[in-house]
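**Student:** here is my input, please return the structure:
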Amino acid sequence: MSDHGAPFDYHPLTEAEAGGETGWYSWNLVDRTRYNTAVLGELRVRGEGDRCRLRMFPERRHTNLGDNIHGAATLGLIDIALFATMHVIGSGNAGPSVTVELSTQFVGAGDPDRPLDAVTEIVRETGRMLFLRGECVQGEDVVTSYSGIVRKMKLRPAGKAE
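**Tutor:** Below is the predicted model of the structure:
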């Protein structure tokens, strides 16, 4: 895994920091006032062969009135997982790109007392597009299945508006 110069706090975690597991990296924005970290909290990422696993640790603020993980928190995790996958196992920087499409099927309730993992694979990557699919899981329990398309954007020169 390489850094690709992304604006992420992307560094290996010790086994102690990763709860006794190995191979995890921090996946948090350097600017912690932005959505990823400010709303979803601390995120962890690791590559698992041809898949990327992005983990969040739900808190009460991520729950709905039924005391399950709110669908919006799950959708936020999935959207971030698309870019984490592009960065960790794809060929591109997870930087200036946009989600073109996201299709999600909620198939189970998320338990706020267990980590929620978005496990994503790349179906196809072209020069400008990335086609992905995955599942949000808690252990063997599937919470959502999803597919998405990301369009990779060109870096804009500093000071130039499009």
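**Student:** going forward, measure contacts and count neighbours with C-alpha atoms only.
**Tutor:** OK.
**Student:** which elements pack onto the longest strand along the chain?
**Tutor:** Assignment by DSSP state E gives strand 141-152 as the longest strand of the chain. Under the contact criterion of 3 or more Cα pairs under 8 Å, 6 or more residues apart in numbering; DSSP states H and E, the helices and strands touching strand 141-152 comprise helix 71-88, strand 97-106, strand 129-138.
**Student:** who are the packing partners of the last one?
**Tutor:** Under the contact definition 3+ Cα pairs under 8 Å, 6+ apart, strand 129-138 sits against helix 71-88, strand 116-125, strand 141-152.
**Student:** right, and these - which one's nearest S97?
**Tutor:** Of all the helices and strands packed on strand 129-138, the one in closest proximity to S97, counting by Cα to Cα, is strand 141-152 (4.5 Å).
**Student:** give the buried residues for the closest one.
**Tutor:** The neighbour-count criterion (16 or more other Cα atoms under 10 Å) identifies V142, V143, T144, S145, Y146, S147, G148, I149, V150, R151, K152 as the buried residues of strand 141-152.
**Student:** here is the second sequence; please produce its structure so I can put it next to the first one:
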Amino acid sequence: MDAKATSDSLTSIGWRQRSLPGFIGLVGPLWTRKEESVWAYGLLATNEHTNPAGVVHGGLLTTLVDHALSSIAWESSGRRACVTVQLDTQFLSAAREGQFLEARGRVVRATSSLVFMQGEISVGGSAIVAASAVLKMLTSSASASIP
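**Tutor:** Okay, here's the model as predicted:
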């Protein structure tokens, strides 16, 4: 599929491409979409995202779900910086080059210092990754702006 046509198609249904600093910027480009009161995160898989077997690398899938869950926790905690202290990932199916990966998550519980999350990555409406995470909220002096 033509990259421009894919970009146009994603944009037409509300996805916006984001250029972000740091590690996530190296694996992107990342796409975002506001869905009611939460954000969804996406990535168009390219050949650069695949492993020698020709499927999207598990490390990329883990990175995407970690970014999504961290960002959702950040937003729900009043934009306090959060770091992942535990991430459990189950790979349910493979993704391939050309597929659009959609990551979503939700807060299960939040305490004064921890946020418990659940999330998934799907392709075409079918879950390919399930994940749960525990994130530690940093003190306000350590908080940063997280896109």
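**Student:** out of the helices and strands packed on strand 129-138 of the first structure, which gets nearest to S103 of the first structure?
**Tutor:** Proximity to S103 of the first structure (Cα to Cα) singles out strand 141-152 among these, at 5.3 Å.
**Student:** can you give me the stretch of the second structure that the closest one aligns onto?
**Tutor:** Following TM-score structural alignment, the aligned partner range for strand 141-152 of the first structure in the second structure is 126-137.
**Student:** how far apart are that stretch and its match in the first structure?
**Tutor:** Here stretch 126-137 of the second structure, set against the first structure after superposition, deviates by a mean of 0.8 Å using mean Cα distance after the TM-score superposition for the first structure.
**Student:** make JSON lines out of the helices and strands packed on strand 129-138 of the first structure and add distance to E135 of the first structure.
**Tutor:** Supplementary listing: those in JSON lines, determined by distance: least, Cα to Cα, whole Å:
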{"stretch": "helix 71-88", "distance to E135 of the first structure": "9"}
{"stretch": "strand 116-125", "distance to E135 of the first structure": "5"}
{"stretch": "strand 141-152", "distance to E135 of the first structure": "4"}
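**Student:** circling back to that earlier point, which of the buried residues of strand 141-152 of the first structure sit farthest apart?
**Tutor:** Checked with Cα to Cα, the buried residues of strand 141-152 of the first structure reach their widest spread between V142 and K152, with 28.8 Å between them.
**Student:** what's the closest of the helices and strands packed on strand 129-138 of the first structure to T104 of the first structure?
**Tutor:** Go through those one by one with Cα to Cα and the one that ends up closest to T104 of the first structure is strand 141-152, at 4.3 Å.
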